[in-house]
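Peer 1: Just the structure for this:
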Amino acid sequence: MEIERIDYGDAVRSLAEQERIDISDFESKRQASPEYKTEKEKSKRMTKLAQEFFVGQLESKEGVFALSYLKKERGLSDQLVKELGLGYAPGQSQVFFSYFQKHGFSLEDLATIGLAKQGQHEMYAFFRDRLIVPIRDQLGNTIAFGARALQPGQEPKYLNSPESIMYDKSKVLYGLDHLKKGVKDHQAIIVVEGYFDVIALQVAGLNIGVATCGTSLTDAHVATLQRYHDHLYFLFDNDSAGIQATLRGLAIAYGQGLYPKIISLADKGVKDIDELIRNNDQSQEQVKELIQQAKDGFVWASEYYLSMFDVTTPVDRKKIMQGLFDLVHAAKTMSTQNLFLEQIAQSLRMDYALVMSQYRQYIKTEKRLFRPNKGSQIAENPESQQARIDQKLFILGALLYDDFWMSLQIDPAWIDTIQQILHLTGTSLESYIDQLPVRQIRREKEIANLGDNTGDKNTPFAKQIIVPYIHSLQKSAFKYLNSEQKQQLLQLSGKLR
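Peer 2: The predicted structure follows:
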């Protein structure tokens, strides 16, 4: 249950489905009871009722237009409409409210999961006169809704449920409920921009599309996808926003050790995959061809920056390098970073040593373009949080003493190495500096009056303060480092032995 992040009830239902055990009688008795043990259970019941209501309204007199739109404009079959659970929200709030009141729920209850909202004079249904797309978890349970406008001038064009006890946009992906089977058949995942891009891929017979729900791709999204497959493709809209989304997505994926390929629509004369599929009878074959033609993410990024800027001018060359350095800096391993730097040197026809020198300067002086948002961080248990703190403290212990390493005649490149590892572990120097005995170190340094002998590892200062401190941190943190970090840091700390 913890691996899939589902509760006990969902785990039971999933197991029953796998073993083909009928629990419908139990479910009906459970739903008939007005008692709810938790707010989440109550929210699930309301969301399920809303889903049933919207599906029913699609067959109503008012909903016929929405159904016609799905079939004629989007090319969906009756079977696919049913499988996706698509529905319609009527224009009048009272129809929606009456349905829930008959089931014993108040308007205030609906407001807790974003189905109702307080207006200036009265409450109103959040979704009105819109096509409804249910957002489901990996087990197929509806947890929220997306909605599309159907009338000209109706704004916004797309509307999503606000976050609730069941729905966290930074973690949820549309299309996840179909992904397991699709990945098994096609061995790939395509990340697209919107619901109808995912649906278009399903129209083409490819259940391998997922989309974020009105937010940018996050660490949590990538971590979820990694559980299904590591062959990741980005296929965002063919516009400026789509390009920026691709660059941000690459940085996030690189940080988790995934290296997506990019499917480009630049020469297809369409804005998105939805438009391409709707305009093409041989859509599945064409999409498969696009997958075959997909480019490595870093190669795509290099070509993009080279097409946007003039490599022969110093100012534009710097912009190209800064954009690519953002991706290098996001990469999880030193070997990958070195590979990317070699590719930059080849693309710009520069000496590798010069590119490396520029990259070191970038690390020291430039602000990062892509910084993880607080909301995008994956929750950690207390043990792993402490592990990260121990690891950070160890690295910070080394970082504090640049002059110490330098005076031991250690190559300055080692300092850059430590700083890169610092980035890889998500460390903020400012956040943890207070946890180090800085005042004691400074006081001891003044008392010792070491002068030019600061780097002598046989001095009292080095013996009593620096060496024991770093070694103790190493002992507590070493098991949390990967093999490459261990090798780097062992060589560095070995200078102190």
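
Peer 1: going forward, measure contacts and count neighbours with C-alpha atoms only.
Peer 2: Noted.

Peer 1: Quick check: the most centrally placed residue in the chain vs D10, distance?
Peer 2: Computing the C-alpha centroid of the chain and ranking residues by CA atoms, centre = their mean puts T218 first, at 2.1 Å. Distance, T218 to D10, using CA to CA, to the nearest Å: 25 Å.

Peer 1: repeat for V270
Peer 2: Taken as CA to CA, the span from V270 to D10 is 41 Å.

Peer 1: Could you do G194 as well?
Peer 2: Applying CA to CA, the value for G194 to D10 is 27 Å.

Peer 1: In terms of neighbours, single out the busier of those two.
Peer 2: Per other CA atoms under 10 Å, whichever of G194 and D10 has more neighbours is G194, with 22 against 15.

Peer 1: Skipping adjacent residues, who's closest to the more buried one in space?
Peer 2: A211 (5.4 Å; CA to CA, 6 or more residues apart in numbering).

Peer 1: same check, this time on I277
Peer 2: S283 (5.1 Å).

Peer 1: want to put them side by side, so please do this one too:
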Amino acid sequence: MPRIPEDILQRIRDATDIVDLISEHVQLVKKGRNYSGLCPFHDEKTPSFSVDPERQFYHCFGCGVGGNVFKFIQEIDRVTFVEAVKFLADRAGVALPERSGPSREETEAADNLYRANDLAQKYFHHLLLNDDVGASARTYLQTRRLSGETIERFGLGYAPPEWDALLKVAGRRGLSPQILERAGLALPRSTGSGHYDRFRDRIAFPIANLSDRTIAFGARALQPDQEPKYLNSPETPIYHKGRVLYGLADTRNAIRRQDAALVVEGYMDLISLAQADIQHVVATSGTALTEDHCRLLARYARQVVLLFDGDAAGSTAAMRACEALLGTGLDARVVSLPSEHDPDTFVQTHGSDALLKRAENAQSVLDFYLKQLAKQHDLSSVEGKARAVERLKPLLAKPRDAVRRDLLLREVAERLSVDEQSLRHDLQASIRRPQQPRKAVAEPSPIATPAPPRHELELIGLLLNFPQFIPQTIQGFAPDSLSDSRTQALCRTLFDHHAHGKAIDLGMIISELEDDALTRLAAQCAAQGFDEEQVERQWRDYLLYFRKNALQKRIDNAR
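Peer 2: Predicted coordinates for the structure are as follows:
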């Protein structure tokens, strides 16, 4: 099977909401945190087909099918993995490389970018916590009232003032200056000879993807005359700032529980709110909120509340974010802070309850946008209304949902006192949204082999859902302790991911598995339910159970 770059697969998965995709074929109903419906792969009267929007996979408890977005298209349309990738890439507007897969050199190059960013995060973090060179940075963070626990949680670090400190550390670990340049961590000297560190004498905020791997940095200057105040990583093959939200890997569970996300602009805004026990928050990382960001947030919550700075720049940024949000089905709202405050200073001054109360009473995106237009144009004049309508027309054409588009159009016509039919007529040319053709549903091959033992499925499921237990499991457990070759293979896959420093991401693991039976089994294992308060006890019980089995086998073989 041709190899497709991991970062391309990640971008496609991030841009594809599995609930939206499967809803084109199955009528889904929300039940708890998941969605359920009648399985499209076998006849049934009682729904046994489950879709997990957070981890982006599906599983049928009836016939055993399961997988991620790629596997669903493969099975529903009977196409190859590469064809499924091409279909979803086209659907999501993600460009694929010209060739079907990267060379070994290209694959290693992408891996090196992850290694470089991971090394930089660990190095910067060590200097901040343990080295005298980080003393000024520690003092600064204390003045910002950040606790040691918060610094540890977000992996903050300090980039030293030397021009080549990181380059030297990386070189000793086999990472060349060219690799650091491609990772956005170093720059070529203007003389054309050699490189120097991009981040120097700055607080480093590591930016992680949804697999919790460091892919970029934001860095704040410590010296008052140092420009720019915030310096961000450039776009790289593994970092696309318009598709990444700072903090989401850490806060997505809280966002899902609240069914709402507070969106702030700055790294410190997010960290300050999180320390104040406002956990359902994300930040844009050095860019405006994009439609890709909105699609990502829609996986976890139905409501988005913009919480930007109260000054003119914050209002401008909020307007751009509104333009991205109006085209979504999200319940989008905007909090207007006093002009002298940003979210960080507001929560430090007034407390978390005051901030949450403002979020509860936030105005709708359309209300905010119209009020901002009224500051820019005289809406009592014909010319002012005409200009406002021109600004609004492309936004009104964005929603895919015809009902939502119609309601927005009516409200705008009423608020601006313009003729609704005339406005509707002007919009017709903007709406050209051909629907994706549906292909015939085909039956997947039946499962012929018996299922692995229940305890083996549950152990793999526990490790998939709670990967923090993998390091300890490796120390005293061998995959051969399992009796089924398929659970052995999944166990080795998890252990290999940990050994190579890869995050345990179910979607990417499913993409890497070339065996359909293993793909289904991985989804089945991940669908196992666990009580978070009892999970450590369950983990110890499983290890004890398999150790006893292994001992009994040795005794039996010795007889």
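
Peer 1: TM-score them against each other, please.
Peer 2: Superposed pair, TM-score by TM-score structural alignment, normalised by the length of the first structure: 0.63. Supporting alignment: 341 aligned residues with a CA RMSD of 2.8 Å.

Peer 1: picking that back up, and the residue nearest to the centre of the first structure, what pairs with it in the second structure?
Peer 2: Using TM-score structural alignment, the partner of T218 of the first structure in the second structure is T290.

Peer 1: Would you check that that match makes contact with G242?
Peer 2: Yes - contact criterion CA atoms under 8 Å: T290 of the second structure and G242 qualify, at 5.9 Å.

Peer 1: As a check, name the ranges of all strands in the stretch 1-150 of the second structure.
Peer 2: Ranges of strands within the stretch 1-150 of the second structure are 29-31, 34-37, 49-52, 57-60, 66-67, based on DSSP state E, counting those that start in this stretch.

Peer 1: actually the stretch 51-200 of the first structure, sorry about that
Peer 2: According to DSSP E, counting those that start in this stretch, the strands that the stretch 51-200 of the first structure contains are 87-89, 116-118, 123-125, 130-136, 142-149, 158-160, 173-174, 189-192.

Peer 1: what's the counterpart of L544 of the second structure in the first structure?
Peer 2: Checking with TM-score structural alignment, L544 of the second structure has no match.

Peer 1: Give the helix, strand or coil label for L544 of the second structure.
Peer 2: Here L544 of the second structure is recorded as helix under DSSP: H, G, I helix; E, B strand; the rest coil.

Peer 1: Give me the neighbour count for it.
Peer 2: 13.

Peer 1: In the first structure, what stretch matches stretch 211-220 of the second structure?
Peer 2: Counting by TM-score structural alignment, stretch 211-220 of the second structure corresponds to 139-148 in the first structure.

Peer 1: Tell me the secondary structure of P434 of the second structure, please.
Peer 2: coil.

Peer 1: which ones are touching it?
Peer 2: By CA atoms under 8 Å, 6 or more residues apart in numbering, the contact set of P434 of the second structure is empty.

Peer 1: In contact with the residue mapped onto P260 of the first structure from the second structure, which residues are there?
Peer 2: Aligned by TM-score structural alignment, P260 of the first structure pairs with A332 of the second structure. Residues near A332 of the second structure by CA under 8 Å, 6+ apart: Q303, V304, V305, L306, L325, L326, S364, V365.

Peer 1: redo that, cut-off 7 Å
Peer 2: When contacts are counted by CA atoms under 7 Å, 6 or more residues apart in numbering, A332 of the second structure is found next to Q303, V304, V305, L325, S364, V365.

Peer 1: Y542 of the second structure: which of the residues you listed is nearest?
Peer 2: For the contacts of A332 of the second structure, the closest approach to Y542 of the second structure (CA to CA) belongs to Q303, at 39.8 Å.

Peer 1: Give me the neighbour count for that closest one.
Peer 2: 18.

Peer 1: right, and V210 of the first structure touches I190 too?
Peer 2: Yes - judged on CA atoms under 7 Å, V210 of the first structure makes contact with I190 at a distance of 6.4 Å.

Peer 1: related to what we said a few turns ago, determine which of the strands of the stretch 51-200 of the first structure approaches R439 of the first structure most closely.
Peer 2: Once those are compared by CA to CA, strand 173-174 is nearest, at 48.0 Å.

Peer 1: which part of the second structure lines up with the closest one?
Peer 2: The aligned range for strand 173-174 of the first structure is 245-246, by TM-score structural alignment.

Peer 1: average offset between that stretch and the first structure?
Peer 2: After superposition onto the first structure, stretch 245-246 of the second structure sits on average 0.8 Å from its aligned residues (mean CA distance after the TM-score superposition for the first structure).

Peer 1: show me the contacts for the counterpart of I421 of the first structure in the second structure.
Peer 2: Per TM-score structural alignment, the equivalent position to I421 of the first structure in the second structure is I431. Residues near I431 of the second structure by CA under 7 Å, 6+ apart: A397.

Peer 1: Look up how far D90 of the second structure lies from I431 of the second structure.
Peer 2: For I431 of the second structure, the distance to D90 of the second structure - CA to CA - is 19 Å.

Peer 1: What of V82 of the second structure?
Peer 2: Distance from V82 of the second structure to D90 of the second structure, by CA to CA: 12 Å.

Peer 1: which one of these two has more residues nearby?
Peer 2: Set V82 of the second structure next to D90 and count neighbours by other CA under 10 Å: V82 wins out with 17 against 13.

Peer 1: Look at stretch 123-137 of the first structure and report the distance between its end residues.
Peer 2: End-to-end distance (CA to CA), stretch 123-137 of the first structure: 28 Å.
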